[in-house]
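S.K.: Predicted model and sequence follow; I will ask about them next.
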Amino acid sequence: MRTSLLSVFTLLTIFNINYAQDRVTGQPFATRSEVLAQNGMVATSHPLATQIGLDILKKGGNAIDAAIAANAALGLMEPTGCGVGGDLFAIVWDGKTQKLYGLNASGRSPKNLTLDYFEKEGLEKIPALGPLPVSVPGAVDGWFELHGKFGSKPMTELLAPAIDYAEKGFPLTELIAFYMQRSIPYYESQGFPNIEDTYMVQNGGRLSNEGEIYKNPYLANTYRKIAEGGRDAFYKGEMAKTIANFIQEQGGFLSKKDLASHKSEWVEPVSVNYRGYDVWELPPNGQGIAALQMLQILEGYDFSNIEFGSTEHLHLFTEAKKLAFEDRAKYYADMDFVNVPVAELLSDTYAEERRKLIGERANRYEAGEISAGETIYMTVADKNGTMISLIQSNYRGMGSGMVPPKLGFMLQDRGELFSLKRGQANTYEPGKRPFHTIIPAFITKDGQPYVSFGVMGGDFQPQGHSQIVMNLIDFGMNLQEAGDAPRWDHTGGNSPTGETPEGTGQVRVESGIPYTTVRGLMDKRHKVGFTRGAYGGYQAILWDVENQVYHGASESRKDGQAAGY
C-alpha cells in the first residue's frame, strides 16, 4: 500500500499536480481545514497529548499548565522524540503583561570531563551514543521554571494524566510504533543495559505494534516523584544518584554535582521584522537566529513576482540558507562562554552585504566577518490570551542509549553537537551548553500576538521556520496549508561540530515540488536529491485579533492533532 501510494505521489509530482488538496476549500496544499475555537487551543504531535492539554484548559488551567501536562504525556507517548532525559526551550506570550518571555532550559556538559580527555582518547568527534555525549537533562527544571512564573494548577494535577496513561497503558500510534521498532533493536544491539527492561519487559517482553497497548510503569513512578517532590526530586536525592552512578558505571562523567547545580535561564527573545511582521526566536546556544538571518536576506527579494515552489524561489532560499549556516558554524555557541554578535548578525546592513553574494548559480560561501538534531514541538493558547511555543527533545530520536535503571526514560546525547577542534566558538568545555538544534518560534504583528509555531527536525528547523513564515506572509497560505505545503531542505556546508564538507551540498525536495523546478535547480548547478522523513513536524496556533478566534494547525506528516474549545 505504501509503495503504491509513493508511486502515485511521484507521478503526480512529475506531472506537476498538487495532490495534497483540501476537498472542501480547494486550497492547493491543505490536507484538512484549520481548527477554530474561541476559548483555547492545543496543537501537539499526539492526539492523546492534545486532549490532555485541552482537558487542563477546560478545568481552568492556563496555557502553561496545559503545555506541561501535554509535554509530560509526550515523554511517555512519543519516547522516540522527547522525554525528561532531554532539554527544553520555550517562548511565552503572557496575556497579562502583554510581552514575550524566553526560556532556555538546556543542560550543560559534565564539569569533570575536559577537552584533554577526548584528545588523549584520539577522538575527533564526540560519539553519538553511549555515556560521553550525555549532558544534564534540562526539561524537568524547564517545567518548574515555567510553572513557577506562569502556572496556576498544582504539578500533581498536571502530571496525573500522564501517570495514569503510563500505568494503565495507551495504544501506540502508527509512526511511533514504527520508530520504536526501528530504534529499540538497534540500541539493544549496542549492548546498552536496561533497554529491554524499560521498553519491552513491561509490555509482555516484546515490542508493541501499532494499536497495541503500551505501558511504562517506571516512568509513572518517576513522574509521581517529580509531581510530589518538585524539581529537586529529579536533580537531587535518589533519582540524581541513580542517574549519575549509572553514567559513571558506563564510563561517563555526569555527576550528582552536575545535576544539583543545573539551572535554566530566562532570556530575551530576539527578532527581525519581515514585511511588517516581527518574527521571534531565542538567542544561541540554539540555532533560531539562523532563521532570522535567512529572512533578513530573503526580504530583499520581491516574492510577489516569484511563484511558490519555483526554481527561483528554491534557489534564493537555498543560497540564503547557505549564507546563514556558515555564520551558524562560526559564531553560534553558549553565550556564557563566547560573545556571539547577535545584533550584528541580524542587522539590515549585514544582510545586505550577504545578499550581494547570491548569484544565478549555486555557490559555496564562507562565514561573514563581524567586527567587534527527532524532537517534539507543541503550542498552547488559553482564554486569557497567553500562548506558549514549546520544543523538547532528546536528540537523535530516543537519545544516547543510556537508560538509568527503573526510571523509565533515556538520557539525551546533545553533547555530540560540541566541536572538538580547539579555538572554535562551540568547542567543548566543562560546564558549557552545546550548540542546540531545537528552536521555538513566534510571530507578532503591531505588538500583538499573531502565530505561535515551530517545525522540528534537526538542521532543518531554521529552514522550516523560514518556509512557514514565507508561506504565510509571501504566499498567503492559511495556517494548515502553510504546514502541508511541500518542503525542501539543503544539506552541506560547515557545521558547529567542526565538520567541513566540500562542495555546495544538496537540495532535497519533497513530493509536490514540480519536476520543472528540479530541472531548473540542476540548470543552476544545484545537486538535487529526494528523501523521506527529513522535513520536520509542524504545529501552530494563530490568533485572529479581529474576530477573537484561535486557528490551529497540525502536521499532516505526523500523528498529531490540533483541538480547541
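M.R.: Cool, the structure landed. If you're wondering where the values come from, they're calculated on a predicted model, not measured in any experiment. Residues are numbered from 1 along each chain as shown.
S.K.: Could you use CA atoms for every contact and neighbour count after this?
M.R.: Will do.
S.K.: okay, how far is it across stretch 279-297, tip to tip?
M.R.: Across stretch 279-297, the straight-line distance between its terminal residues is 14 Å, by Cα to Cα, to the nearest Å.
S.K.: now it: how far from the chain's centre is it?
M.R.: Distance of stretch 279-297 from the chain centroid (Cα atoms, centre = their mean, to the nearest Å) equals 14 Å.
S.K.: Same check on stretch 454-471?
M.R.: Average the C-alpha atoms of stretch 454-471, do the same for its chain, and the two points are 9 Å apart (Cα atoms, centre = their mean).
S.K.: And stretch 182-196, by the same measure?
M.R.: The gap between the average C-alpha position of stretch 182-196 and the chain average comes to 24 Å, counting by Cα atoms, centre = their mean.
S.K.: What residues sit buried inside that stretch?
M.R.: If you call a residue buried by 16 or more other Cα atoms under 10 Å, then stretch 182-196 has these buried ones: 183, 184, 187, 192, 193, 194, 195, 196.
S.K.: Please flag which of those residues sit within helices.
M.R.: Judged by DSSP state H, the subset of those located in helices is 183, 184, 187, 195, 196.
S.K.: any idea how far the third one is from residue 128?
M.R.: Using Cα to Cα, one obtains 12 Å as the distance from residue 187 to residue 128.
S.K.: How about residue 52, nearest residue that isn't a chain neighbour?
M.R.: With sequence-adjacent residues excluded and distances taken as Cα to Cα, 6 or more residues apart in numbering, residue 52 is closest to residue 70, at 5.9 Å.
S.K.: Can you get me a residue count around that neighbour?
M.R.: Residue neighbour count, defined by other Cα atoms under 10 Å, stands at 33 for residue 70.
S.K.: And the strand or helix carrying it, what does it pack against?
M.R.: Assigned by DSSP states H and E, residue 70 falls within helix 63-77. Judged by 3 or more Cα pairs under 8 Å, 6 or more residues apart in numbering; DSSP states H and E, helix 63-77 is in contact with helix 47-58, helix 139-150, helix 155-168, strand 376-381, strand 387-393.
S.K.: Please state the offset of the next helix or strand after that helix from the chain centre?
M.R.: Following the chain from helix 63-77 toward its C-terminal end, the next helix or strand by DSSP H and E is strand 87-94. Centroid separation between strand 87-94 and its chain, computed with Cα atoms, centre = their mean, is 12 Å.
S.K.: Which elements pack onto the helix or strand hosting residue 542?
M.R.: Taking DSSP H and E as the definition, one finds residue 542 inside strand 538-544. If contacts are counted by 3+ Cα pairs under 8 Å, 6+ apart, strand 538-544 sits against strand 41-44, strand 376-381, strand 448-455, helix 479-484, strand 549-554.
S.K.: want to compare, so here's the second one:
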Amino acid sequence: MRDFEQPGRSLVMSKDGMAATSHPASTLAAVKILEAGGNAMDAAIAACAAQCVVEPGSTGIGGDCFALYSRGGGDDIIAFNGSGWAPQAASVPVLRSMGVASIERHSPHAVTVPGAVEAWATLARDHGSMPFKSLFAPAIKLASEGYAVAPRAAADWANQVALLRLDKTSREQMLIDGASPAAGTLHRQPLLAKSLMAIAEAGPRVFYEGFIAEDMVECLTSRAACTRWTTSRSIAANTCSPSRRASVATRCMSVRRTGRASSRC
C-alpha cells in the first residue's frame, strides 16, 4: 500500500472505463468518444488521430500502427501489425541502378507505404462501434482550431529544427519564423486538418489513391529522381500464424498489400 506521507502517484479507478496517452488532449479525445458511447477500440483510434496533431514528432498519419487488444473483454491478447511495405518500385536492382548503396535514415528511399490509416479503418470496421468519421472529430478540431504545445513535444520539436528547415513545406507548416514552437504555444495545422477531414469523409482510399497520395508521390518523386515512386495498392487485413512472443501475442494480424503496381522508376 502506498505511503501517502511520501510523494507518489495514487491508483486511478473508474467504473466506466479510462484512457491514458502521452498527451492530455489525446486522452481527452479518447474519453469523449467513450462518453459518446464508443468502445475501447473507438477511443484508441480517436486518441491515435489526435496524437498525429499534438505530437507530430512521434505520431503521424504517414506512419504505421501496432496494437494489442482483447475482443469483448476476453483473455486472448491479439497482436495487430499495421506496418507498411516498401514501395513496389523500390527493388534492390532499381536502387542500385540509381547509385543507392545503402538506405539512409532521412532518404526518400527509406519511406514505406504508410499503414496507419488503413489499420485504423480495419480495426474500426472489425471491432469498433461508432462511425469511422466520428472518430476523427477531436483531431480535426485540434488541427484546425489549434492546441497548446506540450513541454515534451516542444523538446522533441526543437531537436528536429535543422531537418525541418531543409524542406519548404515543413518550414512553413511546422516552424514559426524558422524556429520550433515553445511549450505553451498555440499551434495550428490547417493542411493536416484538411487531410483528416478528407479521410473522415471518404475513408482510407483517399489517403492511398486520392489527392493525399498524389501529394506524397509528387514529394517523393522530386527527391528520388524516379518518374513514379509509390503506388496505389489494395490493402486488406489478414491473419497469419499464431505468435507467442513473450507469451503475450496469441494471434498476429497484418496489413497486406496486394495488386499490380501502377508505378515504376
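M.R.: Cool, got the structure. None of these values were measured; they are calculated from a predicted model.
S.K.: Can you pull the TM-score for these?
M.R.: Here the TM-score of the superposed chains, computed with TM-score structural alignment, normalised by the length of the second structure as the reference length, equals 0.85; 257 aligned residues with a Cα RMSD of 3.0 Å.
S.K.: thinking again about what came up before, can you name the residues of the second structure that the helix holding residue 70 of the first structure overlays?
M.R.: Here helix 63-77 of the first structure aligns to the second structure at residues 40-54, judged by TM-score structural alignment.
S.K.: For that stretch, list every residue counted as buried.
M.R.: Using 16+ other Cα under 10 Å as the burial criterion, the residues of stretch 40-54 of the second structure that qualify are 40-54.
S.K.: what's the answer for stretch 52-62 of the second structure, then?
M.R.: By neighbour count with 16+ other Cα under 10 Å, stretch 52-62 of the second structure contains the buried residues 52, 53, 54, 55, 57, 59, 60, 61, 62.
S.K.: wait, doesn't the last one sit right on residue 118?
M.R.: The reference is to residue 62 of the second structure. No - using Cα atoms under 8 Å, residue 62 of the second structure and residue 118 do not qualify as a contacting pair, with a distance of 10.9 Å.
S.K.: For the nearest residue to residue 153 of the second structure once chain neighbours are set aside, give its distance to residue 191 of the second structure.
M.R.: Spatial nearest neighbour of residue 153 of the second structure, excluding adjacent residues (Cα to Cα, 6+ apart): residue 55 at 5.7 Å. According to Cα to Cα, residue 55 of the second structure stands 16 Å off from residue 191 of the second structure.
S.K.: Nearest to residue 355 of the first structure, out of the ones in helices among the buried residues of stretch 182-196 of the first structure: which one, please.
M.R.: Proximity of these to residue 355 of the first structure (Cα to Cα) peaks at residue 183, which lies at 41.6 Å.
S.K.: Average offset of the helix or strand containing residue 235 of the second structure relative to the first structure?
M.R.: In this structure, residue 235 of the second structure is located in strand 234-240 according to DSSP H and E. Comparing strand 234-240 of the second structure with its match in the first structure after superposition yields a mean distance of 3.8 Å (mean Cα distance after the TM-score superposition for the first structure).
S.K.: Who are the contact partners of the nearest residue to residue 175 of the second structure once chain neighbours are set aside?
M.R.: Distances taken as Cα to Cα, 6+ apart place residue 181 nearest to residue 175 of the second structure, at 6.7 Å, with adjacent residues excluded. When the contact criterion is Cα atoms under 8 Å, 6 or more residues apart in numbering, the partners of residue 181 of the second structure are 149, 154, 157, 158, 175, 187.
S.K.: Just the buried residues of these.
M.R.: Buried by 16+ other Cα under 10 Å: 149, 154, 157, 158, 175, 187, out of the contacts of residue 181 of the second structure.
S.K.: Closest one of these to residue 132 of the second structure?
M.R.: Out of these, the one with the shortest distance to residue 132 of the second structure is residue 187. That distance is 25.7 Å, counting by Cα to Cα.
S.K.: Assess the claim that that closest one and residue 149 are in contact.
M.R.: Yes - between residue 187 of the second structure and residue 149 a contact is recorded at 6.8 Å, counting by Cα under 8 Å.
S.K.: What does residue 218 of the second structure correspond to in the first structure?
M.R.: Taking TM-score structural alignment, residue 218 of the second structure has residue 245 as its aligned residue in the first structure.
S.K.: who touches the nearest residue to its match once chain neighbours are set aside in this structure?
M.R.: The shortest distance from residue 245 of the first structure to any residue that is not its chain neighbour, by Cα to Cα, 6+ apart, is 7.5 Å, and that residue is residue 255. The contact partners of residue 255 of the first structure, taken as Cα under 8 Å, 6+ apart, are 110, 244, 245, 248.
S.K.: Which members of the residues you listed occur in strands, if any?
M.R.: The strands, defined by DSSP state E, take in nothing from the contacts of residue 255 of the first structure.
S.K.: Including distance to residue 90 of the first structure and neighbour count, could those go into CSV?
M.R.: Rendered in CSV, the data for these read as follows (distance: Cα to Cα, whole Å; neighbours: other Cα atoms under 10 Å):
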residue, distance to residue 90 of the first structure, neighbour count
110, 24, 26
244, 27, 21
245, 30, 18
248, 31, 14
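S.K.: which two in the buried residues of stretch 52-62 of the second structure are spaced the farthest apart?
M.R.: Farthest pair in these (Cα to Cα) is 54 and 62. Separation: 14.6 Å.
S.K.: Surely residue 187 of the first structure touches residue 195?
M.R.: Yes - taking Cα under 8 Å as the contact criterion, residue 187 of the first structure and residue 195 are neighbours in contact, 7.2 Å apart.
S.K.: Tell me which residues of the helix or strand hosting residue 254 of the second structure come out buried.
M.R.: Under the criterion DSSP H and E, the helix or strand holding residue 254 of the second structure is strand 251-258. Within strand 251-258 of the second structure, the residues that count as buried by 16+ other Cα under 10 Å are 251, 252, 253, 254, 255, 256, 257.
S.K.: Just give the number of residues close to the closest residue in space to residue 554 of the first structure that isn't next to it in sequence.
M.R.: Using Cα to Cα, 6+ apart and skipping residues adjacent in sequence, the residue nearest residue 554 of the first structure is residue 539, 4.6 Å away. Residue 539 of the first structure sits with 30 neighbouring residues when counted by other Cα under 10 Å.
S.K.: Report the spatially nearest residue to residue 209 of the first structure, omitting neighbours in sequence.
M.R.: What sits nearest to residue 209 of the first structure in space, not counting adjacent residues and going by Cα to Cα, 6+ apart, is residue 177, at 5.7 Å.
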